[in-house]
Every structure is written in C-alpha cells, then in structure tokens.
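>>> I'll drop the sequence and a predicted model, then ask my questions.
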Amino acid sequence: MTSFTSSAPKKEVKFRKPEWLRKKINPSAQKEMESLLKEVGGLHTICQEAKCPNISECFSKKNATFLILGNICTRRCTYCNVKTGLPTEVNLEEIEQVTKSVIQLGLKFVVITSPARDDLPDGGASQFYRVTRDILEKSPGTQVEVLIPDFKAKEESLQKVIDSGAVIIGHNIETVPSMYKIRRNASYERSLQVLKRLKELGQNKIKTKTALMVGLGETEEEMIQVFKDLLDVGCEFLSIGQYLAPSGDYAKVKEFVRPEQFERYKQLALDMGFKFVHSSPYARSSYLAHEYLGHESANKELEI
C-alpha cells in the first residue's frame, strides 16, 4: 500500500518541506469517523495505518479506505508505514463490520484494501470477495473499488476479486523499475502481469487503476516508460503523488516535485491514452476515488 510522510535528503541535512507540502491535519474533523470505527470494533483504515496526510479531509467528508485482513503485513517495504510481522487469523466478523459502517455512514463509494498476506494460500482474495459481495447485497446503492496486493499473480485469486462485483480493481505499481529495491518480495514485471491479467480474465469489463510515487530519484524518461508499460497492459486510471517517508528509517525523499511537474505528468499521461489521472503532491491511490468513474460518466454524456 502506498504510504507517505517526510524525511531528510541523502546527506541527512534537515530541510523544510515547501509551501505546497504543508497540509495541516485537523483532528476535530476526524472525530465522527474515528468514533464509528471504535463503535463497530476491530476495523482498520489505511488512512490511519499509513498516516495519510489527507486523513482529515477524507474523514470530514465521510470517505475512508477500509483495511481488511488485519493491520499487519507479511512484507517489509521500505516506503510503507504499515506494521510488519506475523498476521492474525482472518477475521470473518469484519465482513459485517465493514458493511455496517458503510450503511451507517451512507457511503456511496467505498475502497477496500489490505496488507500483503503471503501467509494465506489465496493471498486474502476470498476475503475481498466476501466483503465486497456483502456490501453490494446489503447496500445496493454503493459502489466498491478494491485495491489489492499482487497475490503473487495467482490467477484464481485475481478471478476471485473480478467476480466480487467491484467496479474498479486497483493494484499499485508504486515506482519505476530502477527504484524497486524499496518493494520487498515484489517485482515490477509481476505487478504489470497482475494488471494485464485482470483485464484479460475480466474480459476487458473491469476498470483497472494504479498509483505511482515520485520524489525517490526517478527521471521523467523513466516515468514516461512506465506510462507506456501501463497502457500496454490496459490500465486506464492513474494516480501520481509525492513520496514522503514515514520516518528516518525508511527510503529517503530525494526531491520535492513541484506542482508544475505534477501537472506535466498528468497532461503527458492523458495525451498518451489514460482515461483519468489524479496528479498532485497529495494525490494518493484512494484519494477522491469516486471521481474516476464520475469523470468517465461525464465524458460519455458529452459524447452522446
């Protein structure tokens, strides 16, 4: 899962974040959502676990990305704040807990994600299926997006999430190939294969989405090549945001990318063929997730 806060450059010299990266967190705006999560008990959000800088904004709008399958990851990526260790058993009660929260909050668009669960034979795909189906059956006016780990590219796991009824299936490529040392037990080629097979197994009916972090030392040429690779496997939705390290023990920020460069990446990606792109310093894979399909619907109306 993509996770971001700030750190020092390579020489460990302390420096301030630029003005465009000084987003303030408003704890009072989070109270209602956090109270609900405590009320249902045992629920996690990636917003909290990854210390997302958009948490106040999203929680105040009653938007959240639910983290199923616990809050412990079996991988130790050096950019992510989610805890690493031995996960607990799959909690079947969270199926009803997530749906209850969705209904109580009146959510019309929900994102479901999880840590990597390499300890499970299917990587947790069955739980994604059960949670999504339960939401759709009990809250028929709600759409669900799932943001999945790579499931080690197992086709039966990918088919399971395709069959869940999710309107978008996301899998984050995270960074350019030269930076893949930050993704433990993952590979660029495998992530591309996951996105490709989602389209093929879903008979091109599934919308696929991915996210990239910048500021790790990547070049524009590398980014453009990743755009090409993603389009080659049918990915149509893209998010690009600034990497911010959770602490000094994580991969270092090499550059604070300027807003103009984010706008340039957005225009390049759209010109190359992506259907919708969020590209800004605070863009994250699940941030304003409902806008991707909304934008597509608007385009269809204009075509008519």
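Structure's in. What do you need?
>>> From here on, just use CA atoms for contacts and neighbour counts.
Noted.
>>> Quick check: closest non-adjacent residue to Thr210.
Leaving aside its sequence neighbours, Thr210 sits nearest to Asn172 (C-alpha to C-alpha, 6 or more residues apart in numbering; 4.4 Å).
>>> Help me confirm that that neighbour comes into contact with Ala211.
Yes. Using C-alpha atoms under 8 Å, Asn172 is in contact with Ala211, at 4.9 Å.
>>> Quick one: residues contacting Ala8.
14-15, 248, 252-253 (C-alpha atoms under 8 Å, 6 or more residues apart in numbering).
>>> For the residues you listed, please prepare CSV with the additional fields distance to Arg190.
Listed next are these as CSV, based on distance: C-alpha to C-alpha, whole Å:
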residue, distance to Arg190
Lys14, 36
Phe15, 36
Gly248, 29
Lys252, 25
Val253, 25
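>>> Highest neighbour count among these?
Within the contacts of Ala8, most neighbours by other C-alpha atoms under 10 Å means Lys252, with 24 neighbours.
>>> would you say it is within a helix?
No. Per DSSP: H, G, I helix; E, B strand; the rest coil, Lys252 lies outside any helix segment and is coil.
>>> give the contact list for it.
7-10, 216, 245.
>>> if we can go back for a sec, out of the contacts of Ala8, which comes closest to Leu231?
For those, the closest approach to Leu231 (C-alpha to C-alpha) belongs to Val253, at 27.3 Å.
>>> Buried residues of stretch 207-224, list them for me.
The neighbour-count criterion (16 or more other C-alpha atoms under 10 Å) identifies 207-216, 218, 223-224 as the buried residues of stretch 207-224.
>>> Use this one as the comparison:
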Amino acid sequence: MPPQKAIPIQVRRATQPNCGPMPAWIRQPLGQDPHFGLTRTAVQENALHTVCEEAKCPNRGECWSRGTATFMILGDTCTRACGFCAVRTGRPEHAPDSDEPRRVAEAVARMALKYVVLTSVNRDDQPDGGTGIFAETVRLLRAANPGIGIELLTPDFRNCQDQALARIAPLAPLVWGHNVETAPNLYKTVRPGADYARSLRLLEAAARLPEIEAKTALMLGLGETEHEVLDVLRDLRAIGVQRLALGQYLRPSMQHLPVRAYIEPAQFEYLAQAAREMGFSWVKAGPLVRSSYHAED
C-alpha cells in the first residue's frame, strides 16, 4: 500500500495554451560526447527510425552519448493520432519493410549494444499489427548475440492481441512494455483510438508469460490528479506489472495537448516510493523520465 500521508503536490499550473517557459529542471543539453555521433551515424546509415528523434525525446543527448537508442520499427507513420505524440500520423504509404529487422540487427551490432529497446508506431492497417516484424527483429538480434537483453514497447494490438501473444511469447526472456500513458478518464482526449481496459488486458497477459516482465509508463501533467495516478498504479500491480516509468508530459508543438501542470521533482519521488511500496520491482520517476530511459539498468 502507498504511504498514508502524501506530501503536498507542488506544481506550476498551466494557464495559457503554451504554458510559458519550462522549469529549469526540464532543460537538457543535446549531448557532446563522441559516442553521440557514433550512435547517430549507426542509425542514419542503416536508414532507421528512432523514437528518440520521432517523438522528440528530451533525453536524446544523454542516451545517444551513452550509446543507447530506442529503435522504432514498422515505419514512421502511425495509424492513430494521440494528442500528446509527435510521431507522424496518417495512412502508411507502404507495407512494413521486411528488410528492416536486418538493418536494426546490423546497427545494434555496430553499436555493440548489450541491451536494446524496440518500439513501433501503431499499424492497425496490418492484419497482424506488425507482430511479424517484431518477432523477426528479435530473432536476428539473438542470432547475432544470444545473450543480448531485449525490451519491447508495443502497441495494444487492437484486433490481434492473441496473435501478438502467440508470436512474442516464444521470444522470452524479455521485457514486454506497453504504455497506459494516463488516467482512464483522460483517454478520450489524450489517447483517442485506445482503450484503458484493452491496455490492461495486454499487460496482464504479458505478465503471465514465463520469463517475461511486463512494463508500462505514465505521463504526468495532463490534468490527472494524484489520486487517479495512485489508482492506476494499483490497477497495474493487481495484474502483475513489475516495471514502471513516470515522467512529465512535454508539449511537442502548439498542435498538441497543452501542459496542465509541471510536476515538481519531489512529487515524482513521492510517487516512486508509493510504487515501490505497492510492489513494483523497477521504478524510474522524474520530470525527464521516458518509458525506455535507462531501461538497461
């Protein structure tokens, strides 16, 4: 159970559409370490997409300087239009690229990664939701390095969850992530096309698979209350989710949802402690935390 007495929520309320200047703790340098350039070259020369770039992640400088990146497979066009996401949306012009798994495996080998995170756009246009590309990418990564650590951050596979479970279960051991993103009462505006119960069903099924740990993430600052966040965390623990990331929502552009509040670092610390007391085994919480931030820890 979480602590009985919470610290007061310390937030900077967003009263204007663009919310004004960000607090100092949000700002991050681009990254000057030599490994930053090596990571960028490995990604670009293999014609790959990363969520670091496509989603405008604030941690790109830090992670690329450490030689880590989250590869985004199945193209760069998502079939859904979430109000928080910077990834391009629309009808994909092409079927998934069958050569993409090979290029990802080559980039990972070139970067000498020991742990890799694979995510994707939603591909509701595909009968299997793109699970075949996920499976082939993991197969080639393991063929090149049997001991590599692998984490998936998948869509909810709207109409093909059973197919996704059947294809991904044999790929264990791995971490299977799927982000619930926010409180269920905000889904209509934040995640149109998604469904809170459907996301929980996928996470529960993943958590039950042998040698697979289920993981999820939430963005804070979209208008949720602390009580709603704690309720979501209880839902997640009840279905067996072990890994949790909590971060600050940052508006990618004026066309996206406004930030309703900047959450103070102390409140993230409180929520992290509450999550650990609920039984989450891996918790990252902070303004700049994203679902794959320090995933290899």
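Everything's here; your move. Quick caveat, the model's predicted, so the values are computed rather than measured.
>>> what's the counterpart of the residue nearest to Thr210 of structure 1 in structure 2?
Aligned counterpart of Asn172 of structure 1 in structure 2: Asn179 (TM-score structural alignment).
>>> I figured its match hits Ala214, correct?
No. With contact defined as C-alpha under 8 Å, Asn179 of structure 2 does not count as touching Ala214 (10.2 Å).
>>> For the equivalent of Cys73 of structure 1 over in structure 2, grab the count of nearby residues.
Using TM-score structural alignment, the partner of Cys73 of structure 1 in structure 2 is Cys78. By other C-alpha under 10 Å, the residues close to Cys78 of structure 2 number 21.
>>> what's the spacing between Cys78 of structure 2 and Asp124 of structure 2?
9 Å (C-alpha to C-alpha, to the nearest Å).
>>> What span of structure 1 is stretch 126-135 of structure 2 aligned with?
Against structure 1, stretch 126-135 of structure 2 falls on residues 120-129 (TM-score structural alignment).
>>> next one: the matching stretch to chain centre, how far?
17 Å (C-alpha atoms, centre = their mean, to the nearest Å).
>>> Between the two ends of that stretch, how far is it?
Using C-alpha to C-alpha, one end of stretch 120-129 of structure 1 lies 15 Å from the other.
>>> Would you indicate which residues of it are buried?
Those would be 122-129, for stretch 120-129 of structure 1 by 16+ other C-alpha under 10 Å.
>>> quick one: His227 of structure 2 is in a helix?
Yes. Assessed with three-state DSSP, His227 of structure 2 lies in a helix.
>>> so what corresponds to it in structure 1?
Counting by TM-score structural alignment, the partner of His227 of structure 2 is Glu221.
>>> OK, contacts around that match?
With contact set as C-alpha under 8 Å, 6+ apart, Glu221 of structure 1 has no partners.
>>> Can you give me the distance of it to Arg133 of structure 1?
41 Å.
>>> residue contacts, Gln126 of structure 2?
Counting by C-alpha under 8 Å, 6+ apart, the residues that Gln126 of structure 2 touches are Ala95.
>>> Three-state assignment for it, please.
Taken by three-state DSSP, the conformation at Gln126 of structure 2 corresponds to coil.
>>> how far away is it from Pro96 of structure 2?
To Pro96 of structure 2, Gln126 of structure 2 is 9 Å away according to C-alpha to C-alpha.
>>> Over to Thr119 of structure 2?
To Pro96 of structure 2, Thr119 of structure 2 is 14 Å away according to C-alpha to C-alpha.
>>> Who has more neighbours out of the two?
Thr119 (21 against 17).
>>> surely the more buried one meets Val138?
No. At 11.7 Å, Thr119 of structure 2 and Val138 do not qualify as touching, with contact defined as C-alpha under 8 Å.
>>> any idea how far the alignment partner in structure 1 of Leu153 of structure 2 is from Lys209 of structure 1?
Using TM-score structural alignment as the criterion, Leu153 of structure 2 maps onto Leu147 of structure 1. Per C-alpha to C-alpha, Leu147 of structure 1 is found 9 Å from Lys209 of structure 1.
>>> likewise Gln97 of structure 1?
26 Å.
>>> Counting neighbours, what do you get for Thr65 of structure 1?
24.
>>> what's the helix or strand for the nearest residue to it once chain neighbours are set aside?
Nearest non-adjacent residue to Thr65 of structure 1, counting by C-alpha to C-alpha, 6+ apart: Val111, 4.8 Å away. Using DSSP states H and E, Val111 of structure 1 maps to strand 109-113.
>>> can the buried residues of stretch 207-224 of structure 1 go into TSV with extra columns for distance to Gln159 of structure 1 and secondary structure?
Output for these, formatted as TSV (distance: C-alpha to C-alpha, whole Å; DSSP: H, G, I helix; E, B strand; the rest coil):
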residue	distance to Gln159 of structure 1	secondary structure
Lys207	14	strand
Thr208	14	strand
Lys209	16	strand
Thr210	18	strand
Ala211	21	strand
Leu212	24	strand
Met213	27	strand
Val214	31	strand
Gly215	34	coil
Leu216	33	coil
Glu218	33	coil
Met223	29	helix
Ile224	30	helix
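>>> of these, closest to Ser285 of structure 1?
Ala211 (5.4 Å).
>>> wait, doesn't the closest one sit right on Ile169?
No. With contacts defined as C-alpha under 8 Å, Ala211 of structure 1 does not count as touching Ile169, sitting 12.0 Å away.
>>> Mind listing residues that contact stretch 70-90 of structure 2?
Under the contact criterion C-alpha under 8 Å, 6+ apart, stretch 70-90 of structure 2 has outside partners 48-52, 54-56, 91-92, 96-97, 100, 104, 116-125, 130, 133-134, 189-193, 249, 251-253, 256-257, 292.
>>> and if you look at stretch 26-38 of structure 2?
By C-alpha under 8 Å, 6+ apart, the list of residues contacting stretch 26-38 of structure 2 from outside reads 58-62, 64-67, 111, 287-288.
>>> wait, Val283 of structure 2 sits on Ala272?
Yes. Val283 of structure 2 lies in contact with Ala272 (C-alpha under 8 Å); the separation is 6.4 Å.
>>> Who has more neighbours out of these two?
Ala272 (22 against 18).
>>> where do the helices sit along structure 1?
Counting by DSSP state H, structure 1 has helices at residues 31-40, 46-49, 55-60, 93-105, 125-138, 155-162, 188-201, 220-232, 259-272, 290-303.
>>> Can you list the buried residues in the last one?
Neighbour counts over helix 290-303 of structure 1 (16+ other C-alpha under 10 Å) mark 290, 292-293 as buried.
>>> Could you check which residue of structure 1 pairs with Gly279 of structure 2?
So, by TM-score structural alignment, Gly279 of structure 2 is matched to Gly273.
>>> Okay then, goodbye and thanks.
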